[in-house]
Structure formats: structure tokens, C-alpha cells
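Asks: below: sequence and its predicted model.
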Amino acid sequence: MKKLLFLIPVLLILSCSKQAENENKKLNMLACEYVRLGLTIGQYDTDFVDAYYGPDSLKPKDSVVTDEFPKDSLLASINLLMNDLKDISRNAEVDSNRLRANWMYKQLIAFGERIRIVSGEYLPFDQETKQLFGVVAPTYDDDYFDKQIDLLDSILPGSGSVSNRFQRLEKKFVIPEDKLDVVMKTAIAEARKRTMAHYKLPANESFKLEFVEDKPWSGYNWY
């Protein structure tokens, strides 16, 4: 009897392991389709893909030969992929697979909205941000902001106006320029260490950090 009871959990573990393996394979296949679809859309919308540094095998094999934007076929491809991802996003055995599938599903919602925008179809602002980013900007009246200022007034140290005290506090968190390189490299090394505790990174994975001034953006990735 003890042997039988021992055998049952072993079979369950093996079954779960096999299910997780099949789940991973299916999700990886869908992820490749996701990348192919994104790159295909990028052939028609030059602002769609900022940078791609994945394998050439996922790039579209055929170049665009028409100026006609295939809205309907692209939306159909998006819907098919979303349907395939829906089950994994809700029922995946592995938590990371469920999160990964859900992330791609939400991205595909944005894919569809971007396609409609390029086609000249526009939604009201709040509906558009919901489709593109999954959020709606909150609306507050003046009383709300007055209360927030009063709250800051009660907790900020020192004397003077709320604005001046906030700026003085903010300056304490500014990294001195002569220490910026060391601080950033230390933070990057720690981030890499924490990431590797959960994910296996490629052996040659790396990037170069450079500091610039007088730019309209706070940061930029160049591949």
C-alpha cells in the first residue's frame, strides 16, 4: 500500500512536468508568431518597430510590394494569435508562462489599435489609451490637488514654500557627476545578478552605457 501511495505522487509529478514542457513549447511557438507578426506590421508602419535584434529567421521573407495597408488581414492574424494565447494566459501551469502569455495578449490589443489608427480610425482619448497602454488617465478636481499640496506641506522638512522645500529634498537624491559612472555600473551589476537568479542570460549579453547632455529625452536604447 505504501508503495502504491508513493507511486501516485511520482506519476503526478511526471505528468505535471510533461504538461509544463508541452506548455513551454507551445508558448515559444506562439512567441515566434508574435515576433513575426510585429515585424510584418513594421513593414507597413515604419514607426511600429523601434529596433529588432533577434534571429533573421523570424523576419518577413517577402518585401512589401504595394502601398495598400492590409488592415483586415493583419487584424485577423492578431485575433487568431490572441485566441491561441488566451488559454495559456488563464490556465498555464507555470506562473511565468501565464504572465508571459498575458503580456503578449495585452500587447496584441495595442497592435490592433495601432493598425486601426494607421488606417485612419480614431477613438476618444481615454478609449485609445486603454487599448494602447491598458490605462485611462484619472481625472481630479482642484480640491484633490489642494489636499495633496497640504499633505506635502505637512511632511516636507524645513521652512519656506512647498515648492522650495520639495526642490531642496529632491537635490539630496541627485548623484554627483563624478560618482555617476560608478553608481550606475554598480546598479547594473546588481540588476544583472538579481536577474540571473531567475533567468539564464546569454553568455555574451551586454550593453554599453554612455552619458549625454542637452537631449530632449532622458534615455535612449541604440541597437
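Replies: Right, received. Where do you want to start?
Asks: from here on, contacts and neighbour counts on C-alpha atoms
Replies: Fine.
Asks: could you count how many residues lie near W103?
Replies: 13 (other C-alpha atoms under 10 Å).
Asks: I misspoke; the intended subject was A101.
Replies: Counted with other C-alpha under 10 Å, A101 comes out at 25.
Asks: what residues does it make contact with?
Replies: A101 makes contacts with 27, 85-86, 88-89, as judged by C-alpha atoms under 8 Å, 6 or more residues apart in numbering.
Asks: for the strand or helix carrying A76, buried residues please.
Replies: In the assignment (DSSP states H and E), A76 maps to helix 71-91. Neighbour counts over helix 71-91 (16 or more other C-alpha atoms under 10 Å) mark 74-75, 78-79, 81-82, 85-86, 88-89 as buried.
Asks: this is the other structure I want to compare:
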Amino acid sequence: MTSTLSHIAERYVQLVLAIGQHDASYVDAYYGPPQWQDDAASAKPSLQQIGDELAATLARLASVEVSADQETRLRATNLRIQLLAMQAKVAMLEGMKLPFDEESTRLYDAVSPHHARAWYEAIVAQVAHLLPGEGPASTRLQQFRQQFVIPPARLQAVMQAAIEAGRERTLQHIDLPPEENFVLEFVTDKPWSGYNWYKGNYQSVIQINTDLPIYIDRAVDLGCHEAYPGHHVYNVLLERDLVRGKGWMEYCVYPLYSPQSLIAEGTANYGIELSFTDEERLAFEQQVLFPLAGLDPALAPRYLAVNRLLARLAYADNDIARQYLDGSLSRGEALEWLVNVRLYPAEKAAQRLQFYDAMGAYVINYNLGQDMARAWVERQGATRAQHWAAFRELMSSPRTPTALLA
């Protein structure tokens, strides 16, 4: 039988589910035929068998005649890139150790820029200037931030308000199914601060980790990233527009360690700034979130100024993870970088190392993904309405990270 993209897509889904039998974290979401999931669990092919089938599927894909329209070509390219990332993941599960940049290239189709410590220290000096006092910048920052912790008893109300504000802004630009919804849960003992578990049928479970203090700025960040217009909207659009609308079954499964994650995390982070300009965010936090949290709204402008600077340290996460995982920084040295360069409190630094150990090069998807999504969206037009339209297109089209550079 001659292969078509539809046949390739079905085999792709089945192979993702097969890899998931060897790594419980690999399949982040699945809402396809239950029989395929059952078949993967009962057959449980070996990694060698999965690798052989991936090679055969890639060969079949190369022989498929693809029509000239852009959407079909993008779909075929996306399937190829995802399958290649699956080959890399299988090799890693078999014991292959990749350098950080090679891992990010093969799993996420992108490489993060490198910056020396001095580059970040110049930003740290600016943070210190905003926070005069005794001791290192990291200590002064943690003392300053204690004023902005959301009391646990108020966390539910603050998070619900932040998510609803993101939803209102999203619905002004993106039409969503009337039945879409989410459940908000608070959890502990996780290496991440927030997570969206998409369940299909336009439903999500959004979890917020309360192991560490949650600062007031994280309400908007997490609300937009995990819900609207981030992961929840992304998955709803994929299900409605691609799986149900076009019958593209490859999108009924989400392999976490794949190029799709750079698009998902990048759009989720870019969606924060798309939803709120700095001025809109300051007004919303001062007028709504600070009072809900019982915090002093007069402190909000200075806090925003500090957070603008801290955002410029984001790539330190990538550089610390790369050096730590490649072996040029010891655990103790990585913790020191996280505290004095990334300006995390000691407990957050320890949690971050736990994330690097568990997720490897995945960390690049947040900041590099955000920058790549922003650059692509803003090349599509100059107005905010055009940016929203391009953002929606990006979230519901089969673009790869490399395609964002074109």
C-alpha cells in the first residue's frame, strides 16, 4: 500500500505511544483512539524495534509525494522533524549521552546562544543599583521580594483573577469552543512551578506548585502561560483545528521531548507580553491582584522595574544548565551561579538543578522559544491586532522551530 501523510501520521502517533512505554514522562498529552494506547501497552516493543520502525517510517515519509501548497509541505516537514527527534530520544534512552547543544538541536530543533558570566554580571550590577543596601545583590533581592509573596490563603483568588484576565484578553482575538474549560489544582513536590495537563475534549488540568513562595508577578505569568493564551489555548486550537478540523492525527499526541515543545513553551511565554503591555500589567496588578493578595499597591512600579531587569537574566538558565550537564560546572558551582548570577534564592536554585537533571536541554524552550515566537509573530505585521492574528496562526499550524527563522 502506498504511504500517505495520513498513514505516516498514524504510525507516528503509535510510535510516540511506544516510546512512552519506556519513559513515563514522554507522552505529555494523548486524546486519540484508546485502542492505540492499549496496543502500545500490550506490545511494548523494545527500543531497538522502535528505532528500526522510526527509520522505516522516515524512509516512507521521504517517498511520499507532497502537494505544493504551503500547509501540506509544512505538515510533512513537521512530521520529519518530530520523527528525527524521536530517533534521538530513543538513542538517549538506550544510553547515548549528548552534549547540551547537540541534545537541544536534535530534540528541539534549536540552539541557545552562549553568554559569559561577565555578560550577566553587568545586569546583576544594575539590579544591585535598584536595590541599595548591604550584602550581595542576591540577598538584597530576596529581602526585597519578601514584600510580594502571595499569602497561601489568598492564592486561589489571585490565580483565578489572573487566569480570568488572560482569558478575557484572549477571547477578544481568538475564538474558542464554548465548552472549553480547566480545573485549577495546587500541588507540591514537583521540579516545576506550573504545569498544564491537557485531557482532550477542550479540557485541561492546571497545576501550580506551592513548594516555594509564589510572588505576585507569577500570577499573571502562570495564568497566561498555563491557561490563556498559553498551553490550554494551544492545545484547544490543535484539537479543534487540526485533529477534528483536518483529521491530522499526529496532533492527538504531544511528545514532550520534541520540537513541538519549543513552539508550545515559546508561544506560552510570548503570550504573557502579548496579553499585557507593561503599562496594562502594572495597572491590573495594582488595581486587582495586589489588593486581592493583601499587598501594598504602591510598591508595584518599583517591583515591575526590578522584574524587567531580572527578565534579561533568563538565558543564564540555559548557560548554567549547559555547563552543569556538560560537566564543566560541579553541582556546587552550578548552585553558586544560580544564586549569584541568576539571582534565585537558595531553595529555588536547588529546585532548578532538579529540573535540569530531569529535563536536560528542555530549559531552552522557554526563553529561546519566546524570543523565536516573538520575532516570527512581529515579522508578520506591525499592529497588536496583526500580532494576535499571527500568534493564533502559529499555535494552530505545523511550523517547526527552524521555520520560525524564515
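Replies: That came in fine, so what should we check first? Computed from a predicted structure; not experimentally measured.
Asks: and the two most separated of the contacts of A101 of structure 1?
Replies: L27 and K86 (11.0 Å; C-alpha to C-alpha).
Asks: what kind of secondary structure is S204 of structure 2 in?
Replies: strand (DSSP: H, G, I helix; E, B strand; the rest coil).
Asks: my guess is it contacts Y195, does it?
Replies: No - if you go by C-alpha atoms under 8 Å, S204 of structure 2 and Y195 don't touch, sitting 10.0 Å apart.
Asks: between those two, which is the more surrounded one?
Replies: Neighbours per residue (other C-alpha under 10 Å) separate S204 of structure 2 from Y195, with S204 holding more: 24 against 19.
Asks: got a list of what that one touches?
Replies: 181-183, 196-198, 232.
Asks: again, but for S261 of structure 2
Replies: With C-alpha under 8 Å, 6+ apart, S261 of structure 2 has these contacts: 108, 365.
Asks: for it, give its distance to H173 of structure 2.
Replies: 23 Å (C-alpha to C-alpha, to the nearest Å).
Asks: so stretch 282-294 of structure 2 corresponds to what in structure 1?
Replies: For stretch 282-294 of structure 2, there is no aligned range in structure 1, judged by TM-score structural alignment.
Asks: contacts only, for the counterpart of Y26 of structure 2 in structure 1.
Replies: Alignment note: Y26 of structure 2 maps to F48 in structure 1; criterion TM-score structural alignment. Neighbouring residues of F48 of structure 1 by C-alpha under 8 Å, 6+ apart: 38, 41-42.
Asks: T129 of structure 1 and V135 of structure 1, how far apart?
Replies: Taking C-alpha to C-alpha, one finds T129 of structure 1 at 6 Å from V135 of structure 1.
Asks: those two: which is more packed in?
Replies: Higher neighbour count among T129 of structure 1 and V135: T129, with 16 against 12, using other C-alpha under 10 Å.
Asks: measure the more buried one to Y122 of structure 1 for me?
Replies: Counting by C-alpha to C-alpha - T129 of structure 1 and Y122 of structure 1 are separated by 11 Å.
Asks: over to A20 of structure 1?
Replies: Taken as C-alpha to C-alpha, the span from A20 of structure 1 to Y122 of structure 1 is 41 Å.
Asks: ok, L30 of structure 1 next?
Replies: From L30 of structure 1 to Y122 of structure 1 the distance is 29 Å (C-alpha to C-alpha).
Asks: before we move on, the earlier item: for the helix holding A76 of structure 1, what is the distance to the chain centroid?
Replies: 18 Å (C-alpha atoms, centre = their mean, to the nearest Å).
Asks: next one: stretch 185-196 of structure 1
Replies: Distance, centroid of stretch 185-196 of structure 1 to centroid of chain: 19 Å (C-alpha atoms, centre = their mean).
Asks: buried ones in that stretch?
Replies: For stretch 185-196 of structure 1, it's none, nothing buried (16+ other C-alpha under 10 Å).
Asks: mind giving me the PyMOL select for the contacts of F48 of structure 1, buried ones only?
Replies: Remark: buried members of those, expressed as a PyMOL selection using 16+ other C-alpha under 10 Å:
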select buried, resi 38+41
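Asks: is it possible to get TSV of the contacts of F48 of structure 1 that adds distance to V182 of structure 1?
Replies: TSV is the format used below for those (distance: C-alpha to C-alpha, whole Å):
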residue	distance to V182 of structure 1
G38	37
I41	41
G42	38
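Asks: ok, the contacts of F48 of structure 1 vs Y105 of structure 1, which is closest?
Replies: Nearest to Y105 of structure 1 out of the contacts of F48 of structure 1 is G38 (C-alpha to C-alpha; 12.8 Å).
Asks: just tell me the aligned range of stretch 85-92 of structure 2 in structure 1.
Replies: Stretch 85-92 of structure 2 maps onto residues 110-117 of structure 1, going by TM-score structural alignment.
Asks: now the matching stretch on structure 2. Mean distance?
Replies: Its aligned residues in structure 2 lie a mean 1.5 Å from stretch 110-117 of structure 1 after superposition (mean C-alpha distance after the TM-score superposition for structure 1).
Asks: what are the ranges of the helices in the stretch 251-400 of structure 2?
Replies: In the stretch 251-400 of structure 2, the helices defined using DSSP state H, counting those that start in this stretch lie at 259-275, 278-284, 290-293, 300-311, 316-326, 331-340, 346-359, 364-379, 384-395.
Asks: highest mean neighbour count out of those helices?
Replies: helix 259-275 (a mean of 25; mean count of other C-alpha atoms under 10 Å).
Asks: which non-adjacent residue is nearest Y52 of structure 1?
Replies: Distances taken as C-alpha to C-alpha, 6 or more residues apart in numbering put Y223 closest to Y52 of structure 1, at 7.8 Å, once the chain neighbours are dropped.
Asks: what residues are up against the one you found?
Replies: Counted by C-alpha under 8 Å, 6+ apart, Y223 of structure 1 has contacts 51-53.
Asks: how about D84 of structure 1?
Replies: Neighbours of D84 of structure 1 in contact, by C-alpha under 8 Å, 6+ apart: L30.
Asks: and the closest residue to S159 of structure 1 other than its chain neighbours, how many neighbours does it have?
Replies: Spatially, and ignoring its direct neighbours in sequence, S159 of structure 1 is nearest to R165 (6.9 Å; C-alpha to C-alpha, 6+ apart). Counted with other C-alpha under 10 Å, the neighbours of R165 of structure 1 add up to 16.
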